[in-house]
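> A predicted structure for the sequence below; I have some questions about it.
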Amino acid sequence: MNEKVAEFLGSKREFARTITATIIGDFICAFAMTYFFQQKGFLSGGVGGIGLLLKFLYDIPTGITVFVLNVPLVILGYFLINKKFTTYAMVSAFVLSGALLFFDQFNNPFLLDDSFLVAVIGGAINGIGMGMLFKNGSSQGGLDIVAAIFKQRFNVNIGNALFGMNMVIVSMGCIAFSLDRGLYTVIAMYVGYNLLDRIQMGLGERKQVMIISSQYEEIKRQIIQKVNRGVTFLDGSGGYKHTNYKVIYTVVGRRQLAQVKEIVAHADGNAFMAVTDAYEVRGKGFNTSEL
C-alpha cells in the first residue's frame, strides 16, 4: 500500500488481519447482544448498551441506533485521534450494526430461564468478540473513541474512562427498569471485560520459571537439551546471608513445565522454583504448536 493509504489502513498484512478480526469479532458481539442480553433485558457496555436501552424502551432496532450514534463519534475521532484507529472503528461500527440487524431477523434459539446463566454466558461470548477486536487493533467504535480522546487530551486512563461511562449506562438501566437487571448487566460486563483482558494478554499457555539452585549449570544443561528452551542467568544475592548465587530464568510452554520440574527435582531437591503465567511472549521459538 502507498503511504497515504497505509496512514489509514496500515500494511497489507495488518489490513487483512484487522479486517478479518473485525468482522468475526463484531458478529460474535452482535450474537451475544441479540440472543443473550436482549432476552433478559440486560445492557452491554459502550454504544451497544445505549442501543439496547433504546430497544427496550422504544423498540428501535439496536443496529440502527448503534450506527447512528457512531457516525458523529467517528467524525470526532477522525479530527482528534489516530486516523488508522478511527478508520477501523468506523468499519467496525458498520459491521456491528449490520450484524445486529442480521441476527435480529431470527427467533432466539438460546432462551434460558436462569438470568445469572444468561449474564455469564452472554458476557463471556461478548468478551471473546471484544478480545478479538482489541487484540488486532480494532474496536467497536463508539465510547472507545471517546475514551481514546480522553486519554490523549486529558491523560485519563482508557479503562477508567470506559468504566465511568459504562456505569452511567448501567445506572440509566437501573432507573428505567430495575436494580436486578442493572446488577446482572454488571455481572455480564465483569465476565466480558475479564475475558477480553485474558485474550489480549494470552491465556497463560506460557510459563516463566525462576530457579535458585547450587546446581544451576546442570539444570541449565538439561533444560537446553531435554526441553529445548533457552536459559538466562541472573545474578542474585541472599537478603539474609548475603550469599551470591545464579538465578535461572526461562520461559516454557505449559506442557513443558512438567519436564522442568522433573529436571529440577532430580538435580537439586532443595532448589527454589517459582512459576508464573507469562503473557505476550515474543521471539524465536514461541510461535510453534509445541507450546
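All right, it came through fine.
> going forward, measure contacts and count neighbours with C-alpha atoms only.
Noted.
> What separation is there between the most centrally placed residue in the chain and L133?
Geometric centre of the chain, nearest residue: L196, 2.7 Å, by C-alpha atoms, centre = their mean. From L196 over to L133 the distance is 9 Å, taken as C-alpha to C-alpha, to the nearest Å.
> so which helix or strand takes in the residue nearest to the centre of the chain?
Assigned by DSSP states H and E, L196 falls within helix 179-201.
> circling back to that earlier point, my guess is the residue nearest to the centre of the chain contacts M130, does it?
Yes - look at L196 against M130 with C-alpha atoms under 8 Å: they come within range, at 6.0 Å.
> how about the helices in the protein?
Shown for the chain, the helices assigned by DSSP state H span residues 3-9, 12-32, 38-40, 46-58, 62-80, 83-103, 115-135, 143-154, 158-176, 179-201, 216-222, 257-267.
> most tightly surrounded among the ones you listed?
Highest mean neighbour count of the helices of the chain: helix 115-135, a mean of 24 (counted as mean count of other C-alpha atoms under 10 Å).
> gap between that helix and the chain center?
10 Å (C-alpha atoms, centre = their mean, to the nearest Å).
> this is the other structure I want to compare:
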Amino acid sequence: MDDVQRILRRHQYLAKASTAFMYGIMVSIAMNFFWTPGKIYSSGFTGLSQLINTLSGRFLPFSISPSIGLFVLNIPFFILAWKQIGHQFTCFTILTVFLASFMIKSLHPVYLTNDPMICAIFGGVVNGFGTGMSLKNEISTGGLDILGIVIRRKTGRSIGTINIAFNIFIITAAGFTYGWPYAFYSAIGIVVNAKAIDFAYTRQQRMQVLVVTDHPKTVIDSIQNHIPRGITIIHGAEGAYKHDEKTILFTTISRYELSELQEALDESDEHAFASVTEASTIMGHFYEHKVE
C-alpha cells in the first residue's frame, strides 16, 4: 500500500512539474508574441512587471525586464505561502514562477502582428488557458493567488475587490503609458484571460444535480465513494408514465467532479436519470479541497 501511495505521489509531482513547465511556455508566448508587440498589459503581477519594465526604461538609466520583475515581486508572497499555506504548495509555486520568468526571458519576441485587438484577445486566451490548467492541477502562478488563498482560509472571504482594484490600476497605467485606446484593449485582454481561466479551471464552478433512481442506496454509496459530497434524499416521488415509486437525490458538485459523477451513476444504476444545471450562488458549507 505504501508503495502504491509513493508511486501516486511521484505521478502527482511529475504532473505538477509538467504543468508548471507548460504554463511557463504559454505565458512566455502570450508575453512575447502578443502583449509586447501589441502594447497590451496583462492582469496581476505579470501586468505589474510589464509596467515596471516600461517605467524603468523611461525614467531610469536601466530597465527592469518583466521576467526579473515578475520573480522579484513574488518573493514576499513565497514567504507568506511557506508560512501560511504549505511547503509543497510553495515549492511548486516557486518552480512555476521561475519557469515563467525563465521562459519569458529566453523566448525572444516574435512580431506576428501589431494589431492591439488581436494581441489582447489571443494573449488573453493563451495565458488564461495556461493559468487555468495550473489551477486545475493545484499549483499557483503566484501573486494575488497566494493572498487570495490566505485570506479565504482566515476569513472565508474572497479578494474579488482587491483583484478588481489591482486590474483597474493596471488598465489605468496602460492608458497613461501607451494612450487610452490601449487601456481599453488591455481591459479586453484581461476579460478574455478571465474567461479562458474559467474554461480551463472547472473546480470552482458549482453544479446542482438531481438524480431520479429506483436504487437510492446503491447510487448514494457509489457517488460518495467517488465524490466527498453530501446528498439529500427525497422519498415518495412518482413516475408519471408507469406511476412507479421513485427516489430523488439532490446534491451540489463542482464541474471538475462531473466525470466522476457520471462514472458513479454508470456503476450503480445505468437507468438513473440525472439533471445537471449550473448553480449561480451557493450559501452554506461547500467542501473545497485544500491545497498543501
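Ah, there it is. This one's a predicted model, so the numbers in the text were calculated from it and none came from an experiment.
> with the second structure superposed, average distance for the helix holding L196 of the first structure?
Compared with the second structure after the fit, helix 179-201 of the first structure shows a mean deviation of 1.3 Å (mean C-alpha distance after the TM-score superposition for the first structure).
> which part of the second structure lines up with that helix?
Here helix 179-201 of the first structure aligns to the second structure at residues 180-202, judged by TM-score structural alignment.
> coming back round to it: which one of the helices of the first structure lies closest to A278 of the first structure?
Proximity to A278 of the first structure, assessed across the helices of the first structure by C-alpha to C-alpha, is greatest for helix 179-201 (8.7 Å).
> Which neighbouring elements make contact with the closest one?
Applying 3 or more C-alpha pairs under 8 Å, 6 or more residues apart in numbering; DSSP states H and E, one finds that helix 179-201 of the first structure contacts helix 115-135, helix 158-176.
> Take those and lay them out in JSON lines including distance to D144 of the first structure.
Putting those into JSON lines (distance: least, C-alpha to C-alpha, whole Å) gives the following:
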{"stretch": "helix 115-135", "distance to D144 of the first structure": "10"}
{"stretch": "helix 158-176", "distance to D144 of the first structure": "7"}
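> Could you double-check that R255 of the second structure lies in contact with T202?
Yes - look at R255 of the second structure against T202 with C-alpha under 8 Å: they come within range, at 5.3 Å.
> joint contacts of those two?
Shared contacts of R255 of the second structure and T202 (C-alpha atoms under 8 Å, 6 or more residues apart in numbering): none.
> what sits up against stretch 166-186 of the second structure?
By C-alpha under 8 Å, 6+ apart, stretch 166-186 of the second structure touches 39-44, 47-48, 51, 54, 116-117, 120, 187.
> try stretch 45-60 of the second structure
41-42, 62-67, 69-70, 73-74, 143-144, 170, 173-174, 177.
> for it, the distance to its chain's centre please.
Distance of stretch 45-60 of the second structure from its chain centroid, counting by C-alpha atoms, centre = their mean, is 25 Å.
> One more: stretch 156-168 of the second structure?
Centre-to-centre, stretch 156-168 of the second structure and its host chain are 15 Å apart (C-alpha atoms, centre = their mean).
> likewise stretch 140-159 of the first structure?
Distance, centroid of stretch 140-159 of the first structure to centroid of chain: 16 Å (C-alpha atoms, centre = their mean).
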